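> All I have is the shape, not the residue letters:
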């Protein structure tokens, strides 16, 4: 299944997956290291209590995974982006590979692995909010050796985007190789100080911030406290409330456009993928965050994760 290369900007379909990257004329401006999952989604009027059964909608399968989501979000906006990860040798793996290739993501380091692909079990409530259980599958086998094999790809990228649906050892190895690290602490977990020190920025939502800090507080205060933990910069996302940017020079609040939320699945990944791409293009952090907030807002207007991600023309009204 592995496709090599992938010079990703708007290009003719016959050229979308076969050129560029570390083996072509230009390096990828952005590389995502992370998970690739099949999202199994059911909509419900309300979530069941323990021991209770509720009736939901028909089951729908979408391509997902935090790594794949971020790569697709960036690719749809025009990024040249590659993905380092693993997919299974099952039917989900074939489905996921085809979806990524269709969006022009560079797949030369997407490794097909015997075993089940990652799966996310997602319930979406009437308010558009979601609850997710992830079965990692072969995502759990991404290794430091995989990172070493992609060292040239990672080192040549302007930004490497990381999350925690892959093993921490592989994430840390990728961060050590990268010129600039965008790290989303999701799902939240204890990470070494070395990894935090490499983040520029650390991206967290309110739940992840509370995990790191041991409690909640005003967003500006939380962002400052997160910066004191060692990252070079911080972006605290607030859903419909926008985001807060913290750098050594100060804290900036970034508002979000008002939209009607249909499904928030993958909105944080859309935000992070857009943020990483704009940073790779040379934007300062506040400017990149303002753009990413618009992308995240656009993504909640349609169901699914990758299926909801906007193209540039979808942002014009926001």
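That came in fine, so what should we check first? Here the structure is a predicted model, which is why all the values come from computation and not from measurement. Residues are numbered from 1 along each chain as shown.
> all contacts plus neighbour counts: C-alpha atoms, from now on.
Noted.
> Please enumerate the helices of the stretch 101-250 of the chain.
Counting by DSSP state H, counting those that start in this stretch, the stretch 101-250 of the chain has helices at residues 144-149, 151-156, 168-177, 193-198, 206-213, 219-227.
> Compute the number of surrounding residues for residue 177.
19 (other Cα atoms under 10 Å).
> for it, what are its contacts?
Contacts for residue 177 (Cα atoms under 8 Å, 6 or more residues apart in numbering) come out as 151, 154, 155.
> For residue 252, find the nearest of the helices of the stretch 101-250 of the chain.
Smallest distance to residue 252 across those (Cα to Cα): 8.1 Å, for helix 219-227.
> contacts for that closest one?
Contacts of helix 219-227 (Cα under 8 Å, 6+ apart): 209, 212-213, 216, 233-236, 244-248, 251, 253.
> Let's see that with 7 Å instead.
Helix 219-227 has contacts (Cα atoms under 7 Å, 6 or more residues apart in numbering) with 233, 234, 236, 244, 246, 251.
> do the same with stretch 119-129
With Cα under 7 Å, 6+ apart as the criterion, stretch 119-129 contacts 37-47, 130-136, 261-264.
> Report the buried members of those residues.
Of the members of these, the ones counted as buried by neighbours, 16 or more other Cα atoms under 10 Å, are 37-44, 47, 130, 134-136, 261-264.
> Okay, and which of the residues you listed map to strands?
37, 38, 39, 40, 41, 42, 43, 130, 134, 135 (DSSP state E).
> In addition, the following structure is provided for comparison:
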């Protein structure tokens, strides 16, 4: 459950400074938004996923829904609201680093879950959510998930404080350093602080790998899978989607994190967001068992 945006992606040798104009080298327009990306990542990793979210009544909305469905995601419950769809303007430099500006538009109108939408949550193995839609909507879905025995994976992105009411409903938290600091005030130097607010957590560290910990006493760093970096835009979404699939399949959590790390690495080898998300066979190719 989450956002769906049309991503307008420009590549350039260097990211522009304020007031500076630089020439781009390429342009692509692809389906994006963390909700859509992670739903597609789930599908490509071999999971059976449905997306709950909102698109606009504009041409971007028509294209978004068609592309998400073409990736194997169930879009039956995706809402169409009057007005603009969400848009993200992404600039990627020659080193694979990026800047992103997002206009939420229809995503901000995704409030007040319907009975049909709640039924999808109740029937799921795992609810995957982020923070690019109203936090009240995420909390409502997480509460219904908890009541129904559906596990809740929260990717608390973008970085912002998360209400205690929502954190109490989370079974697995996935954050990067900035997101961890927004929640606990601590980052890489004290990842265990995440276990004060959730029972299990993953701290992603980019090229430095990932940390996993849980209240059962398991804490471990998982090394990154080394690849030639082209575009890191959707690597985190690939990681989260693959992690949800592995968790849903009942894998050991450390093994699930290793597999998810392979997914993030496979994604970073290609330009774009949803179009770069890897197939299960590509993840398996890079996966290194512990």
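The structure has been received and is ready for your questions. Keep in mind the model is a prediction, meaning the values are calculated, not measured.
> ok so, going back, neighbour-wise, which of the contacts of residue 177 of the first structure leads?
Per-residue neighbour counts (other Cα under 10 Å) across these peak at residue 154, which has 30 neighbours.
> give the contact list for that one.
31, 160, 177, 178.
> Which member of those is positioned nearest residue 68 of the first structure?
When the contacts of residue 154 of the first structure are compared for distance to residue 68 of the first structure (Cα to Cα), residue 31 wins out at 10.7 Å.
> Double-check that the closest one belongs to a strand.
Yes. The assignment for residue 31 of the first structure (DSSP: H, G, I helix; E, B strand; the rest coil) places it in a strand.
> List the contacts of it.
81, 82, 83, 154, 157, 159, 160, 161.
> top of those residues by neighbour count?
Counting neighbours by other Cα under 10 Å, residue 82 leads the contacts of residue 31 of the first structure with 35 neighbours.
> Quick one: map that one onto the second structure.
Matched to the second structure by TM-score structural alignment, residue 82 of the first structure sits across from residue 50.
> how far away is its match from residue 125 of the second structure?
As judged by Cα to Cα, to the nearest Å, residue 50 of the second structure and residue 125 of the second structure stand 11 Å apart.
> With residue 85 of the second structure instead?
Residue 85 of the second structure is 29 Å from residue 125 of the second structure, by Cα to Cα.
> Among those two, which residue is more densely surrounded?
It is residue 85, of residue 85 of the second structure and residue 125, that has more neighbours when counted by other Cα under 10 Å, with 27 against 20.
> Alignment lookup: the more buried one to the first structure.
With TM-score structural alignment as the criterion, residue 85 of the second structure matches residue 117.
> Residue 148 of the first structure: neighbour count?
15.
> Then residue 154 of the second structure?
Neighbours around residue 154 of the second structure, by other Cα under 10 Å: 24.
> distance of the counterpart of it in the first structure from residue 246 of the first structure?
Under the alignment (TM-score structural alignment), residue 154 of the second structure maps onto residue 183 of the first structure. Going from residue 183 of the first structure to residue 246 of the first structure by Cα to Cα gives 15 Å.
> Could you do residue 187 of the first structure as well?
Applying Cα to Cα, the value for residue 187 of the first structure to residue 246 of the first structure is 21 Å.
> ditto for residue 272 of the first structure
In terms of Cα to Cα, residue 272 of the first structure sits 16 Å off from residue 246 of the first structure.
> Look at the two and report which has more neighbours.
Using other Cα under 10 Å, the more surrounded residue of residue 272 of the first structure and residue 246 is residue 272, with 34 against 28.
> check which helix or strand covers the spatially closest residue to that one that is not a sequence neighbour.
Spatial nearest neighbour of residue 272 of the first structure, excluding adjacent residues (Cα to Cα, 6 or more residues apart in numbering): residue 70 at 6.4 Å. Assigned by DSSP states H and E, residue 70 of the first structure falls within helix 66-77.
> Could you do residue 279 of the first structure as well?
Using DSSP H and E, residue 279 of the first structure sits within helix 267-280.
> can you check residue 292 of the first structure too?
Here residue 292 of the first structure, judged by DSSP H and E, is contained in helix 285-299.
> so where in the second structure does that helix end up aligned?
Residues 253-267 of the second structure are matched to helix 285-299 of the first structure when aligned by TM-score structural alignment.
> for the matching stretch, the distance to its chain's centre please.
13 Å (Cα atoms, centre = their mean, to the nearest Å).
> what's the mean gap between that stretch and the aligned bit of the first structure?
Comparison of stretch 253-267 of the second structure with the first structure after fitting gives an average deviation of 0.9 Å (mean Cα distance after the TM-score superposition for the first structure).
> Now do the spatially most central residue of the second structure against residue 274 of the second structure, distance only.
Per Cα atoms, centre = their mean, the C-alpha nearest to the average position across the second structure is that of residue 237, at 3.5 Å. Computed with Cα to Cα, the distance linking residue 237 of the second structure and residue 274 of the second structure is 9 Å.
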